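Visitor: okay, here's the prediction I keep looking at, along with the sequence it came from:
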Amino acid sequence: MTGYPTDRHGLIYRSTALDAGFTDTEITRAVTRGDIVRVARGAFAPPGDRTPEQIHRLAAIATSELAGGSVVVSHQSAATVHGLEMLQPSLRRVHLTTGSPAGAHRTTTRHEHVGVLADDEISIVDGIVITTLERTAVDVACTTTMGFAGALAVFDSALRLGADRAEMQEMVQTTRRGVGRARRALRYADGKAENPGESWSRAQMIEAGLSSPRLQHQFRDVQGNEIARTDFDWSGLLVGEFDGMTKYQKHLRPGETPFDAMRREKQREDALRRTGVMVIRWTWKDLQDGRVVPMIREWLARLGLTAA
């Protein structure tokens, strides 16, 4: 694919392509061949290995640009622009807030939410008018289909990115739908949780009434040498680790493969066990199938730790 004009975000717009001498037929053929990828009506991007969140981010930016900045990108769409991590978000539609108390509208590609936004709830990121980080997190927490876990995940992520907890607490003191769940999740939110899988793990522990674990503790051997920083631990005797492939990919060292990172993780786990710490692990599938809480409860009981 060559010659198509792109903007600062790497987007190709039908209007600018036509101005550059391309025809609709050429654009359609380019999409069919995979030379360009349609991300929104009238907007395309060069092909590439993108996550669903990255593709949706481009769609949200394109929608805003095509509207001339007259709409405010919000909810899950604003989250992708801010870089907020969400738990299994629905990214089928670009979400916008109308600034009006009435007139919500939904199509197959757009979801326009009603609501008046205060000036301090709107920001500009990469030239796009979107809801602030705090307002975005609250909107997602109130509307997520993943319930308490989804709300906790987005608040954990917001705090990791530096969101103001006090501002979010003020925002959830309303009567909007889903705000009770959001209020409860914000109470438990902790920026030390490093990804949505860890947030979902903690949500299941909270809802089951398990003893609260310590997050991201640095373990050392008797000589004081660093051994490992763990996802969860109880009294320094039981360690819980959430395993996701993104975890290994995110922390790759130069020249490493995911397999190398997994082997390093195994060595780290062996070092913990040599100090008398029990290590248990779980995956996305374990969370989906409800196996995590029974496993933790069993080991808390075996080790004589408190299990509510």
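Guide: Sure thing, it's come through.
Visitor: from here on, contacts and neighbour counts on C-alpha atoms
Guide: Noted.
Visitor: mind listing what's buried along stretch 271-281?
Guide: If you call a residue buried by 16 or more other C-alpha atoms under 10 Å, then stretch 271-281 has these buried ones: 271, 272, 277, 278, 279, 280.
Visitor: what sits against the closest residue in space to residue 109 that isn't next to it in sequence?
Guide: Leaving aside its sequence neighbours, residue 109 sits nearest to residue 93 (C-alpha to C-alpha, 6 or more residues apart in numbering; 4.4 Å). Shown here is residue 93, whose contacts under the criterion C-alpha atoms under 8 Å, 6 or more residues apart in numbering are 107, 108, 109, 110, 111.
Visitor: comparison target, given below:
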Amino acid sequence: MDESDAHLFYVRDLPSESYDGRRGHARAAVAGSEMRVARGVYADATWWGSLDQRARYVARVKAVERTRLRQPVISHWSAAVLHGLPVVAQSLATVHVTAPRATGGRSYPGVTIHCVPLDDDVVELDGVMVTSLPRTLVDIAASAKTISSVPALDFALHEGRRGEKPPLLARTELWDAHSRRMPFAGHARARAAIDFAVTDADSPLESVSRVNFMEIGFPVPELQHRFDDHRGLIGFSEFYWPEHRLAGEADGKSKYTDPRYRRGRTLEQLLLDEKHRADRIRALGVSVSRWGWRTAIDPRALRAHLLAAGLPLPSRPRARNRGTGA
């Protein structure tokens, strides 16, 4: 039994004659002492308020899974969350379930039903049946925008710097899952996203930046470029455009809050170390440009930011005027 089982109240577990008990949960939700998590499922409001957005979504997924007549297969973004993949906030608006066409069903508010073949792409996670990791990623890549699917793909393929950790899966597993699904709607979009994914993106912020580089038309940068000076290793820059002597740093909040990055340093020491690192890179004749989520997610803002930093857009060939033969 996981933590949510102790805090979720299922109306179906009440005696059928307990009309007042069933109505009691609805009244408590109106009063604010309980929260309606899913159809026929309520939670203590204090406990619910202590959860972050992702934990609330996991509780909602499990509530839906346990109230369906047949045990469902959780899929798409819902499966991605259970697999531990990064997801965009907008994807947490509904619980995704995949069912064979013969036994499918209708979507309803808060639950989206996908009636497509499952083959053998199903695994069990903590007692919940979910699409396998490769199938989940292919489903996402086929149905979501590239800026949403690539962070999840990059995360699953990530090997760490110099291959310091094994990836969650190999790219060949994605292609196998893609082949098993064929033919399916969105297969070309999924193929393009899988092709675009890389093994050395360190964060979803880097992945989003890469997608928008492509959308804007900026040159493709080197990833995780190593810089050294006479004192030895300076560090690695997320992006580097050698022709323009420009290093790009995508700085998310986790860089300053995650213990893995801070390694016991205070915030003040971390900021000072980052300044010294950037100064050493600039001493090599390389400019350093930094940006965060607000800039990365907005192509217009990222375009303006990098143009100001000195990264030019490649000139496009002028269209020929067919009328004059020019």
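Guide: Right, received. Where do you want to start? Note that the structure is a prediction, hence the values are computed from the model and not measured.
Visitor: drop the TM-score for these two in here.
Guide: Remark: TM-score between the superposed chains equals 0.80 [TM-score structural alignment, normalised by the length of the first structure]; 294 aligned residues with a C-alpha RMSD of 3.3 Å.
Visitor: of the contacts of residue 93 of the first structure, select the buried ones using a PyMOL command.
Guide: Command for PyMOL that selects the buried part of these, burial taken from 16+ other C-alpha under 10 Å:
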select buried, resi 110+111
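Visitor: picking that back up, can you tell me which of the buried residues of stretch 271-281 of the first structure is nearest residue 153 of the first structure?
Guide: Of all these, residue 280 has the smallest distance to residue 153 of the first structure: 21.7 Å, by C-alpha to C-alpha.
Visitor: next, count neighbours for the aligned partner of residue 184 of the second structure in the first structure.
Guide: Structural alignment (TM-score structural alignment) places residue 184 of the second structure against residue 176 in the first structure. Burial of residue 176 of the first structure is recorded as 9 neighbouring residues (other C-alpha atoms under 10 Å).
Visitor: need the strands for the second structure, in chain order.
Guide: For the second structure, applying DSSP state E gives strands covering 8-10, 34-38, 41-44, 73-74, 95-99, 111-115, 122-125, 128-131, 222-229, 232-241, 246-250, 287-291.
Visitor: winner for burial among these?
Guide: Mean neighbours per residue, mean count of other C-alpha atoms under 10 Å, is largest over the strands of the second structure for strand 73-74, with a mean of 26.
Visitor: for residue 81 of the first structure, give me its contacts.
Guide: The neighbours of residue 81 of the first structure, taking C-alpha under 8 Å, 6+ apart as the test, are 57, 60, 61, 125.
Visitor: go with 6 Å
Guide: Neighbour list for residue 81 of the first structure: residue 57 [criterion: C-alpha atoms under 6 Å, 6 or more residues apart in numbering].
Visitor: out of the strands of the second structure, which comes closest to residue 178 of the second structure?
Guide: strand 128-131 (13.2 Å).
Visitor: tell me the buried residues in stretch 43-61 of the first structure?
Guide: For stretch 43-61 of the first structure, the neighbour count (16+ other C-alpha under 10 Å) marks 43, 44, 45, 46, 53, 55, 56, 57, 58, 59, 60, 61 as buried.
Visitor: pull up the distance across that stretch, start to finish.
Guide: With C-alpha to C-alpha, to the nearest Å as the measure, the ends of stretch 43-61 of the first structure fall 10 Å from one another.
Visitor: now swap in stretch 113-121 of the second structure and tell me
Guide: Chord length of stretch 113-121 of the second structure, first to last residue, is 17 Å (C-alpha to C-alpha).
Visitor: cool, stretch 167-176 of the first structure as well?
Guide: Its start and end residues considered, stretch 167-176 of the first structure measures 16 Å (C-alpha to C-alpha).
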